[in-house]
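**Q** sequence unknown, structure follows:
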């Protein structure tokens, strides 16, 4: 929770709308203006309404993103405010989670009003909504529309979809019919028939429907420009062949990218995919195919560059088709969450044996597998730049024999001289393994050791990585917690820019002083380190003047170490003074129960906002909510503007 992310509404409501509008005008015309975090901060739309009222006078705003906003206003009121934004081309009102208690709702009435904003070219209304075919008809007036994203909105399945034919300029269409976890409704054939009338469609994403009652699907082979197809949450209550039925009516021969997510697929799916000879990227994630499904049909996809088979049930015992994918540079096969973690479950040894033929493979993701001797095969992939062999969800401690083999195998990875990213989170890597990889990975930029067996003294090996810029050592096991001594070792990694050590209970504010030696440190996350006193931490970090992002404090109302005591607290004046000394700081995350109210002096507040033109809007409002003094902030802002 960010300091001020739960800002006081009274403080926000006292902020002058004309001043907020003046700040908004400072954004370049080409920039997308996002108010989502602002409205989530304030939990009030009163000032948003007033600011937009001011903003629409003489503005040339082209992009407006209200995604995630807590829009406690009728849809008609919002549209009245947007009406005079005559230059507006991009509008997003997306919402990740349904808010059934909010009065704002994307419905047919809103669509009718949006249909009169003839200049719109991109419209994003992705949130649970009661839009029906009537609402879709009202959008028919947007003849310039090139991107349309809707849903979940099950009401659209009861419509004829005829009005979609009016959007002849549409290049991207993304529609979700049913919400995740709910029973999907059958997709009428009439809907697909109308999609065939979109001559310029390049990308089509459809989600949340059932194909069991869909017969004699119309052909969409006329969509000659379609290159990107995505199907998500597509089911068939009668047989696992629903996706195949859908693919047969699509122009798969011209596809460049195909994504299947959370779909029921059968044995006839991959033979169909093999016809997509122009395919460059294929993703099959969280799908439930027939066990032992053979992938040899993909041998003919000679142009395939990226292949993702994440979190699906065991697909194949024969990976020989990989030898024929001569252009493959990215491959991912993360373990299914319900599968056993051993590498033999997916025949990883056979996978790697065939992958070796792909000497130009650059990215490899084998998350969730307990690897051992297989690391020797990975070492043969000398072109690798990114490798993820993290084992989140695996019980590494119960496999001590694998832990030993794993660390011996890490030494072989030292030969991957081009490797830039390495994820070893939740693995059994210890001092021996860390020494092995640090001896040769001279180009490594990003390293994740979270949840591993690495201890303080082991971190001394990191100094052998001259280009290391990002390091994560989060949530170490209780016996291997990183302490102040570990930070002292980390401070010797001179190129470090981003450091995450959250969830380590042995780090104190005193240990943070070591980080002053990292003159380029820009991002630091020490949150949920219960031994760190936030007030002392701000004092210890005064030497880290390059900081752009800082997260500290516990997410809980009390510290883990002292559950019977109040959490350590820091004054708002101290926060403002710290910000004034940090010229590049744009994010300060601190839970509200760590903050005590007081009023920073006018001099400190003016110093904190002197570089307003370089700030994002939401940062300015965060300072409003943590300042405790609207008057002083307003005076400082008026002086600056």
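**A** It's in. Quantities reported herein were computed from a predicted structural model and do not represent experimental measurements.

**Q** CA atoms for contacts and neighbours, from now on please.
**A** Will do.

**Q** after the helix or strand containing residue 124, next one along is what?
**A** Element membership for residue 124 (DSSP states H and E) is strand 122-125. The helix or strand immediately downstream of strand 122-125 is helix 133-138, counting by DSSP H and E.

**Q** show me what the next helix or strand after that next one is packed against.
**A** Downstream of helix 133-138, the next assigned helix or strand under DSSP H and E is strand 147-150. For strand 147-150, the packing partners by 3 or more Cα pairs under 8 Å, 6 or more residues apart in numbering; DSSP states H and E come out as strand 122-125, strand 172-176.

**Q** below is an additional structure, to be compared with the one above:
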């Protein structure tokens, strides 16, 4: 802010307002809203229905944000207030249950967005929603008491575009049938439910469905036969589904896929061997070549913890449109990286916990579009970092476990756009931080596990005023060095675990100089 003014932003879905620092007078409306929320606790206000809906919305949002005053009793003041957005997901105040639903349903046709994730609302509670015909999005994530009877209650909400029923343990195949009537659905998340291939067959008529999250469901590759009937499907998450090779040829029918997550499945390139007359195909694995066949629009591919090795990457070479590739914890090494060298659109690449070493990193130097690179691997050293200096567009660089020394930090000067940097291999001293202090665009910095860092490090980085998150745990930082953090007014998260610093030390700093600090360790 001009003139060094320090301000604090409070955020909530569909709400964002500015609270200036104490010596400045807040806007009159903000003062009124704060006063009203305080008076709610003593039940001074019995109804807000005569107020304009937008003002009611702001009062309601502030109550939710404060996590203090909103209860089934105080909620009665919002009866018939025409609220558009009710976000009670993971609400920290009173337990949200069916007792809240009468007031929620009284918003009627005005209600557009409802988040009840983590609540105790039951099937009976959902019966109240029948008059909320204009709801666009519903979130029931971790609502363990909702089953088919509850989903039948929302089947009449035909304008619904987004539905989240992740981690709803009671959801089984029969519960999918009511969803077949929600023909305007564009987003459906069913992760970690008991739904199988049969349940997915009820989704065939959802022709507008663009995103489907089936992570952890009991589906097989046979569900692809039903998914092939969805012409708008562009984002599919099948991670942790224990998929087998049977039926995987159906992937070629999902021609409009742009995002595909197959992490933690038995995806492998072993099935390519029979084409060369070498080895027998693994019967319970998904062939990468089969999966990628005809998926010419694919922009994001997640193969985290799959059985992919160097030769399997040859099937990625022709996918010039790829901009995000997740290869963490796979069997690839440096030899396979040359297959990636031509992916000119690639912006995000994760090679953590792979066998990639310094010798292969030079093959990535032509990826001029790369913005995010994860090289969390012990075999990466200063030499490998030197090979990457042409990637000047990087904004995120994760070298968490890499063995980067003070000398290696000289190469960081080439990455002037870095916003996130992690170097936690244990080989840095204060001398290395002298190069990091020049990275003025940094907002997130993790230097934990470097035990030789001292209070001098805090002095060196005191000029990185854009920092939002800072972690220097397991180092030699002491209470005496905390004074150097006073300039980091934007800091929201600070971790100094296993340092000679106590929670009280940080609280004092928070109260006097770091008003935006909301997360800190130790605590």
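**A** Great, that's in hand. Since the model is a prediction, treat every value here as computed from it, not as a measurement.

**Q** residue 637 of structure 1 is nearest to which of the helices and strands packed on strand 147-150 of structure 1?
**A** Of all these, strand 122-125 sits nearest to residue 637 of structure 1, with 33.1 Å by Cα to Cα.

**Q** what span of structure 2 is the closest one aligned with?
**A** Using TM-score structural alignment, strand 122-125 of structure 1 lines up with residues 137-140 of structure 2.

**Q** what lies in contact with that stretch?
**A** Applying Cα atoms under 8 Å, 6 or more residues apart in numbering, the external contacts of stretch 137-140 of structure 2 come out as 89, 112-119, 160-166, 168.

**Q** picking up where we left off before, among the helices and strands packed on strand 147-150 of structure 1, which is nearest residue 627 of structure 1?
**A** Using Cα to Cα, the nearest of those to residue 627 of structure 1 is strand 122-125, at 34.5 Å.

**Q** mean deviation of the closest one from structure 2?
**A** By mean Cα distance after the TM-score superposition for structure 1, the fitted strand 122-125 of structure 1 averages 2.6 Å away from its aligned residues in structure 2.

**Q** excluding chain neighbours, give the residue nearest to residue 132 of structure 2 in space.
**A** residue 108 (4.5 Å; Cα to Cα, 6 or more residues apart in numbering).

**Q** likewise for residue 107 of structure 1?
**A** The shortest distance from residue 107 of structure 1 to any non-neighbouring residue, by Cα to Cα, 6+ apart, is to residue 131 (4.8 Å).

**Q** count of neighbours near that neighbour?
**A** When neighbours are defined as other Cα atoms under 10 Å, residue 131 of structure 1 has 22 of them.

**Q** who touches the corresponding residue of structure 2 for residue 389 of structure 1 in this structure?
**A** Alignment note (TM-score structural alignment): residue 389 of structure 1 maps to residue 351 of structure 2. Residue 351 of structure 2 makes contacts with 326, 327, 328, 329, 373, 374, 375, 376, as judged by Cα under 8 Å, 6+ apart.

**Q** could you do residue 508 of structure 1 as well?
**A** 483, 484, 529, 531, 532, 533 are the contacts of residue 508 of structure 1 under Cα under 8 Å, 6+ apart.

**Q** just the terminal-to-terminal distance for stretch 457-465 of structure 2.
**A** This stretch, stretch 457-465 of structure 2, spans 14 Å end to end (Cα to Cα, to the nearest Å).

**Q** re the thing from before, ok, the residue nearest to residue 107 of structure 1 touching residue 112?
**A** No: look at residue 131 of structure 1 against residue 112 with Cα atoms under 8 Å: they stay out of range, at 10.8 Å.

**Q** now stretch 54-66 of structure 1: buried residues?
**A** Neighbour-count burial for stretch 54-66 of structure 1, with 16 or more other Cα atoms under 10 Å as criterion, is recorded at 54, 55, 56, 59, 60, 61, 62, 63, 64, 65, 66.

**Q** quick revisit: could you dump the helices and strands packed on strand 147-150 of structure 1 to a markdown table with distance to residue 334 of structure 1 and mean neighbour count?
**A** Output for those, formatted as a markdown table (distance: least, Cα to Cα, whole Å; neighbours: other Cα atoms under 10 Å):
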| stretch | distance to residue 334 of structure 1 | mean neighbour count |
| --- | --- | --- |
| strand 122-125 | 31 | 20 |
| strand 172-176 | 26 | 20 |
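
**Q** and stretch 290-303 of structure 2, end to end?
**A** For stretch 290-303 of structure 2, the first-to-last residue distance is 14 Å (Cα to Cα).

**Q** going along the chain, name the strands of the stretch 251-400 of structure 1.
**A** For the stretch 251-400 of structure 1, the strands defined by DSSP state E, counting those that start in this stretch occupy 257-261, 281-285, 306-308, 330-332, 363-365, 386-388.

**Q** can I get those in a markdown table with distance to residue 351 of structure 1?
**A** Below are the strands of the stretch 251-400 of structure 1 laid out as a markdown table (distance: least, Cα to Cα, whole Å):
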| stretch | distance to residue 351 of structure 1 |
| --- | --- |
| strand 257-261 | 21 |
| strand 281-285 | 17 |
| strand 306-308 | 13 |
| strand 330-332 | 11 |
| strand 363-365 | 12 |
| strand 386-388 | 15 |
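
**Q** distance to residue 272 of structure 2 added to the contacts of residue 351 of structure 2, as a markdown table?
**A** A markdown table is the format used below for the contacts of residue 351 of structure 2 (distance: Cα to Cα, whole Å):
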| residue | distance to residue 272 of structure 2 |
| --- | --- |
| 326 | 21 |
| 327 | 19 |
| 328 | 21 |
| 329 | 21 |
| 373 | 29 |
| 374 | 28 |
| 375 | 28 |
| 376 | 29 |
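
**Q** which ones among those residues lie within helices?
**A** Per DSSP state H, helices hold no members of the contacts of residue 351 of structure 2.
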